[in-house]
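*Asks:* Provided below for reference: sequence and predicted model.
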Amino acid sequence: MRKLSILLLAAVALQAQAKVDEAQAGRLGQDLTPLGGEMAGNAAGTIPRWEGGLATPPASYSPGMHHPDPYAGEKPLYQVNSQNMNQYQAKLPAGLKVLLEKNPDYHLRVFPTHRSAAAPQRIYDATRYNALNAQLISGGNGVEGVASGIPFPLPQNGQEAIWNHIMRYRGDQISFVTNQAAVLSNGAYNLLKLERDVYFLYGREGVTPKDLDNTLFYYKYKVVAPSKLAGSALVVQETLDQVLAIRKAWRFNRGERRVRRLPMLAYDTLQPDTNGMATADVVDSYNGAPNRYEWKLLGKQEMLVPYNSYAVHQQGIPYETILKRNTVNPDLLRYELHRVWIVEADLRKGFSHPYAKRRFYIDEDSWQILAVDLYNKDGELSGLQESHPISYYDVPMFGSTLETIYDFKGERYFVDGLDNNEPMYNFNVGLTPRDFTPQALRRSGN
């Protein structure tokens, strides 16, 4: 990796369980943001100083709306396409270069950079505490000493950085309806509509490490369309240390009219109805135990990445306008220049996975993964993941509104998060852990 903005961190990689000292932790809120990003902008002035992000809704927002775009009046600074991409190649993820090369009509609309990521003050306070108290356990496959906030705001290795993504704040609970689609090489696709609920235990106000009992969150979905699949449902109890105790998952099959415990829903298990493009661990860009990969923190770099993707989030856009042959409609996407942490994961010997190597680009301000280069067992760049995020300023929380996986060889892609013609996310739905049991799953399937 060339032109990294900080030195490689291999020298401290062995200090996997080391906590930072008071002097380092004291930088949070000073020269570092409360979550560990650089407070200052860059020397060129193309990345501004972080000023708190979008922590309150704009005047035009009312609860239940698809979030109005606070930057709707802006015009692109420039476009990147297959003709001029060499001019910007140092700032492009490798997978994005391939996407541009393979699709001459695809382009990146690059807009002014806005550091809009924000979180509640209690998350900032918890992160300051974590800097002094969080530590990896179980060979890096678990974290102890924390119950809320970013565990490692000053990461010393790749495992700490990926845990920051896994444990970042995403609200307390969410109920939402989205569609997903596997878009084939000829442009054909079928929409799968899902009702989804998430109850986060980690990050809730007042929760202690003991209260977690090795649980991060609870998740449930129910298929509502197409009619031939409607009624099938899944519930997941997500563990923190999945080597100690694998995630528990149950599926209700409408045809069988019964609930079955799934023996495994992790790693390279293929997700149903994704045309073989999505493994279990690509949900949310990466999830689950990190134990099958060797993790390296390469440093930080300025990159062109999806950001403030309000245009593709707006209400009423027909899904056929978003889902074009070979790629998502580039005229609905927004890219900005941001500093990102770069983390590489190499598959350990003895394990198999379609992705033998991954390179993650993680936002310094939110710890949201924004892009992932995907390599196969032969070392070939086989795909690209992207997360197109917005600031859900009503929470406040920064997270993806649309996620994509491009399969270069198959000239196809998978997209999840289509919500333009559905009710907006409800972050105050009133869920409890009792809504995520096998018994609740059986009831929801009837």
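*Replies:* Cool, got the structure.

*Asks:* only C-alpha atoms for contact and neighbour calcs from this point on.
*Replies:* OK.

*Asks:* Go ahead and confirm Asn81 touches Lys102.
*Replies:* No - using Cα atoms under 8 Å, Asn81 makes no contact with Lys102, being 10.6 Å away.

*Asks:* ok, the two, which is more surrounded?
*Replies:* Set side by side, Asn81 and Lys102 show more neighbours around Asn81, with 19 against 14, by other Cα atoms under 10 Å.

*Asks:* distance of the more buried one from Glu74?
*Replies:* 20 Å (Cα to Cα, to the nearest Å).

*Asks:* So Ser352 versus Asp346, what's the distance?
*Replies:* With distances taken as Cα to Cα, Ser352 is found 11 Å from Asp346.

*Asks:* Likewise for Gln385?
*Replies:* Taking Cα to Cα as the measure, Gln385 falls 17 Å from Asp346.

*Asks:* Put this next to the first one:
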Amino acid sequence: MKPMHRAALAAAVALTVNAGAWATATPDEAAHLGKDLTPVGAIRQGNADGSIPGWTGEKNFPEETKHYTRAQLEDLRKNKPDELEAKFKGTMAPDYLKPVATITAANMAQYADKLTEGHKALLKKYPTYKMNVYKSVRTAFYPDAVYRATIDNATRASLEGTDTIKNARLGFPFPIPKSGAEVVWNHKLKYKGSAAKRFNNQAIVKPDGSYIITKIIEDVKFKYANLDEPGDTNTQKLLAYYLSTVVSPPRVAGQITLVHETLDQSTGGRLAWIYSPGLGRVNRAPDVGYDNPAVGTDNEQYNDQIDVFNGALDRYTWKLVGRKEMYIPYNSYQINSPKVKYADILRPHHINQDLARYELHRVWVVDATLKPGMRHNFARRTFYIDEDSWAIAAEDCYDGRGQLWKVQEAHLLTVPFIPTTTGIPELIYDLQSTRYFATTLANEDAITDFEIRFPDSYFDPANLKRKARSR
């Protein structure tokens, strides 16, 4: 590395790791965005030994993949799955498709400084667990409008307490974060497309490997990170609308859950309603946040574990530990191949790790500690957030005794036709019950409809019963 590059990298690290006294970035700090920092605040350069490359983003994908329609994707998925898989591996050379190392319990000590505590625990607990490590490719990228808004947000957005954001619009509010809560808010406000109809399959996998797939259709309209109707935290009270319908198994089929996701949930919580076919009526759902179990997960996923973390931050003290080089699931195209079936993925104790891809990336590490007098089943949580996408890639969850209890993974991949980086699948390993929960599985179902658009009236609670009868 050239001396001037080494100095620039040191300056970038210093200005983004050292916590400052200001709620917003200074103009001098913000001037680095789009230069030695990417437009969303990642260090553009690779690391000193080249094991983490420079950021290349959209350059990794053939141009046509950025403009695919859903019809084109469905046709490729059905008739040319090999071509579809190849396209979404982007321009990675063959040597990027072969593991450069395999981490096991036997050799984990030499990689320990780059492993999450959760991954160490899984390696120690299950002899069949391993981590195949590949050359890193920094594929994450977002629309230009999100970049412009993020750069503007850097010097104007602020966070009051843990849950009230001021003066942010459309993009990431804190590309140069000064606190752990700001990092988590970047994840919460990440651009994921303006709206979507997603076909979500999930399963609780027992220790013997048996499972039942639960099929859910999810309709979402984002109210903040929306290119059609850009949101503003000063005027917009909602983060998103969410409507889920359970398709199977029969015992829960037909249940509909409607959520109005509020920006500041610490002052009143999210608004939610449930339609139950058995009762034939719509009821308010009072407990859909924090550690209340998510519907149909048998206590293996709490509401605030959806999308790895969501909801109010007010019960925890958030510490920004800083950036660190870590092995995280990334460019997870193989495990999402249409040629791979759920039976290929879901195995006893953990997923088929031959299908998982791990890469070395810089992540933001954030510790959340339960405040005195507050209640949550997790007394402490450690988050690992990808610097290029602000997506949470992993989380370690500790019980009240301080013991590691649940380990979360989001197998990140960049979707160039939206564009965004998201976790598919997401996993929650329960080290106590030895079960695990898999969600956002999509291999055997229709491709997410990212072209769909919903009027706000579609998510009116008065329409829930009508929606139920029309299905």
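*Replies:* Yep, that arrived. Bear in mind the structure is a predicted one, so any value in this text is a computation, not a measurement.

*Asks:* By how much does the longest helix anywhere in the first structure deviate from the second structure on average?
*Replies:* Longest helix in the first structure by number of residues (criterion: DSSP state H): helix 121-133. Compared with the second structure after fitting, helix 121-133 of the first structure has a mean deviation of 0.4 Å; criterion: mean Cα distance after the TM-score superposition for the first structure.

*Asks:* what comes up buried for the helix or strand following that helix?
*Replies:* Per DSSP states H and E, the first helix or strand lying C-terminal to helix 121-133 of the first structure is strand 135-137. By neighbour count on 16 or more other Cα atoms under 10 Å, the buried set for strand 135-137 of the first structure is Gln135, Leu136.

*Asks:* Quick one: residues in contact with strand 135-137 of the first structure.
*Replies:* Identification of contacts with strand 135-137 of the first structure by Cα atoms under 8 Å, 6 or more residues apart in numbering yields Ala16, Gln17, Ala18, Lys19, Gly142, Val143, Glu144, Gly145, Pro151, Glu160.

*Asks:* Can you report how many residues lie near Phe360 of the first structure?
*Replies:* Neighbour count for Phe360 of the first structure, taken as other Cα under 10 Å: 25.

*Asks:* Identify the residue of the second structure aligned to it.
*Replies:* Under the alignment (TM-score structural alignment), Phe360 of the first structure maps onto Phe383 of the second structure.

*Asks:* who touches that match in this structure?
*Replies:* Trp364, Val365, Val366, Asp367, Ile392, Ala393, Ala394, Glu395, Asp396.

*Asks:* Reformat the residues you listed as TSV; add distance to Asp152 of the second structure and secondary structure.
*Replies:* Below are these laid out as TSV (distance: Cα to Cα, whole Å; DSSP: H, G, I helix; E, B strand; the rest coil):
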residue	distance to Asp152 of the second structure	secondary structure
Trp364	22	strand
Val365	25	strand
Val366	24	strand
Asp367	28	strand
Ile392	23	strand
Ala393	26	strand
Ala394	29	strand
Glu395	30	strand
Asp396	33	strand
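
*Asks:* And those residues, which is closest to Asn331 of the second structure?
*Replies:* Closest approach between the contacts of Phe383 of the second structure and Asn331 of the second structure, by Cα to Cα: Ala393, at 11.5 Å.

*Asks:* now for that closest one: what does it line up with in the first structure?
*Replies:* Alignment note (TM-score structural alignment): Ala393 of the second structure maps to Leu370 of the first structure.

*Asks:* Tell me the residues of the second structure aligned with the longest helix of the first structure.
*Replies:* Going by TM-score structural alignment: helix 121-133 of the first structure matches residues 144-156.

*Asks:* what does stretch 178-189 of the first structure give?
*Replies:* By TM-score structural alignment, stretch 178-189 of the first structure lines up with residues 200-211 in the second structure.

*Asks:* For that stretch, what is the distance to the chain centroid?
*Replies:* From the chain centre to the centre of stretch 200-211 of the second structure is a distance of 21 Å (Cα atoms, centre = their mean, to the nearest Å).

*Asks:* rewinding a little: most neighbours, which of the contacts of strand 135-137 of the first structure?
*Replies:* Neighbour counts for those, by other Cα under 10 Å, peak at Pro151, which reaches 32 neighbours.

*Asks:* Tell me which residue of the second structure matches up with it.
*Replies:* The pairwise alignment with the second structure assigns Pro151 of the first structure to Pro173, based on TM-score structural alignment.

*Asks:* OK, contacts around its match?
*Replies:* Neighbours of Pro173 of the second structure in contact, by Cα under 8 Å, 6+ apart: Thr150, Asn153, Ala154, Ala157, Ser158, Glu182, Trp185, Asn186, Leu189.

*Asks:* Among these, which one has the most neighbours?
*Replies:* Busiest of the contacts of Pro173 of the second structure [other Cα under 10 Å] is Ala154, holding 29 neighbours.

*Asks:* Comparing Ser352 and Asp346 of the first structure, which residue is more hemmed in?
*Replies:* Per other Cα under 10 Å, whichever of Ser352 of the first structure and Asp346 has more neighbours is Asp346, with 16 against 13.

*Asks:* Then that one would be within a strand, right?
*Replies:* Yes - secondary structure assignment (DSSP: H, G, I helix; E, B strand; the rest coil) places Asp346 of the first structure inside a strand.
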